[in-house]
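Asks: here is my input; please provide its structure:
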Amino acid sequence: MTPSARPPDPLTFEVVELIGAVVNRYREEYEEAAGKHGLTGAQARVLRLLSIEAAPMRRIARKLHCEPSNITGIVDRLEARGLVERRPDAGDRRVKLAAVTDEGREVASQLRESLDFAREPLSDLSVEERTVLRDLLRRMLGVD
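Replies: Okay, the predicted model is just below:
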């Protein structure tokens, strides 16, 4: 058996299972919070991204790992609710950017504030422990 084909040791297996449980709980809470605002989880994720910066559909699709045509439909529905708008890109007027409206920014902020799942358990950790956890997660993801 090659080293890369070895089954994970029990500690690694437990860590992977715990990460999966955290991800599942976060998704469940995110979907619930989105639903309270009449949004799907996908719509909420797009709204969150756009609350950071306006972006073309392709960039949103890349960040969310889906097809641009899916993002177009999501943006259409968000636009119909007045949460986002399309505007020309100042650098290339052929490109349309999806941008959050003031109402969309408020909904995105309310969504962010309602996500207690991660905040509550993290508040039980010291600043040093949260720093170590952040640094380990960044290292695992290859983020500097």
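Asks: make it CA atoms for all contacts and neighbour counts henceforth
Replies: Will do.
Asks: host element of the residue nearest the centre of the chain?
Replies: With distances taken as Cα atoms, centre = their mean, the residue of the chain nearest its centroid is Arg45 (5.2 Å). When elements are assigned from DSSP states H and E, Arg45 belongs to helix 41-52.
Asks: residues in contact with the next helix or strand after that helix?
Replies: For helix 41-52, the following helix or strand on the C-terminal side (DSSP H and E) is strand 55-56. With contact meaning Cα atoms under 8 Å, 6 or more residues apart in numbering, strand 55-56 is reached by 95-99.
Asks: looking at the residues you listed, spot the one nearest Glu53.
Replies: Nearest to Glu53 among the contacts of strand 55-56, counting by Cα to Cα, is Ala99 at 7.1 Å.
Asks: helix, strand or coil for the closest one?
Replies: strand (DSSP: H, G, I helix; E, B strand; the rest coil).
Asks: to compare with the earlier structure, here is another sequence to fold:
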Amino acid sequence: MPGHPRVGTGQLMELLSVSLGAYYGDFTAAAARENLTASQAKTLTVLRRGPAAMRVLAETLACDASNMTGIVDRLEKRSLVRREPSPGDRRVKNVVLTPEGEQTIDTIRATMHTTTAGLDALDDEDRATLHALLSRVFTAKQD
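Replies: Sure thing, here's the model as predicted:
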């Protein structure tokens, strides 16, 4: 853009790192207020997109399958998720977000005050631009 100095990839990565660090800290604190670990809350967030097999959850969250089992066990014990057979393969168990789990992740997002305040400071045009840019840079993985 004319009149704007070129911003290097390294500068963008640094700012992204700071931004994601602030977001993650806010998310972790909000999850803790709901007596959840960040990994448990991230699992609920992923499940908002729809049911997922344990293997897919482990890949999405970049964790070992045995760790994923423990996370899901604890969420299931709190009735935040449930396991059900996959319609395509009865041997595979899908993890499904329950209404209680959905309410919990809504509460977590609603109490992320630092993130909310930062995003609320943007006007509609800036919000649309940020959305478009993030969509271009970080396209959702399609399984």
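Asks: TM between them?
Replies: Laid over one another, the chains give 0.83 as their TM-score (TM-score structural alignment, normalised by the length of structure 2), with 135 aligned residues with a Cα RMSD of 2.0 Å.
Asks: which SSE is Leu15 of structure 2 in?
Replies: If you go by DSSP H and E, Leu15 of structure 2 is part of helix 9-33.
Asks: returning to what we had before: nearest spatial neighbour of whatever residue of structure 2 lines up with the residue nearest to the centre of structure 1, skipping sequence neighbours?
Replies: Aligning on TM-score structural alignment places Arg45 of structure 1 opposite Lys42 in structure 2. Leaving aside its sequence neighbours, Lys42 of structure 2 sits nearest to Leu61 (Cα to Cα, 6 or more residues apart in numbering; 7.7 Å).
Asks: residue in structure 1 matching that neighbour?
Replies: Structural correspondence for Leu61 of structure 2 with respect to structure 1 (TM-score structural alignment): Leu64.
Asks: burial count for its match?
Replies: Neighbourhood size, Leu64 of structure 1 [other Cα atoms under 10 Å]: 15.
Asks: Val143 of structure 1 belongs to a helix?
Replies: No. Val143 of structure 1 is assigned coil when assessed by three-state DSSP, not a helix.
Asks: can you give me the neighbour number for it?
Replies: When neighbours are defined as other Cα under 10 Å, Val143 of structure 1 has 9 of them.
Asks: repeat for Val81 of structure 2
Replies: Burial of Val81 of structure 2 is recorded as 24 neighbouring residues (other Cα under 10 Å).
Asks: and what of the one 10 residues further on?
Replies: Here the count is done by other Cα under 10 Å, and Arg91 of structure 2 has 9 residues near it.
Asks: same deal with Thr43 of structure 2?
Replies: Neighbourhood size, Thr43 of structure 2 [other Cα under 10 Å]: 23.
Asks: try Ala128 of structure 2
Replies: Counted with other Cα under 10 Å, residues neighbouring Ala128 of structure 2 total 11.
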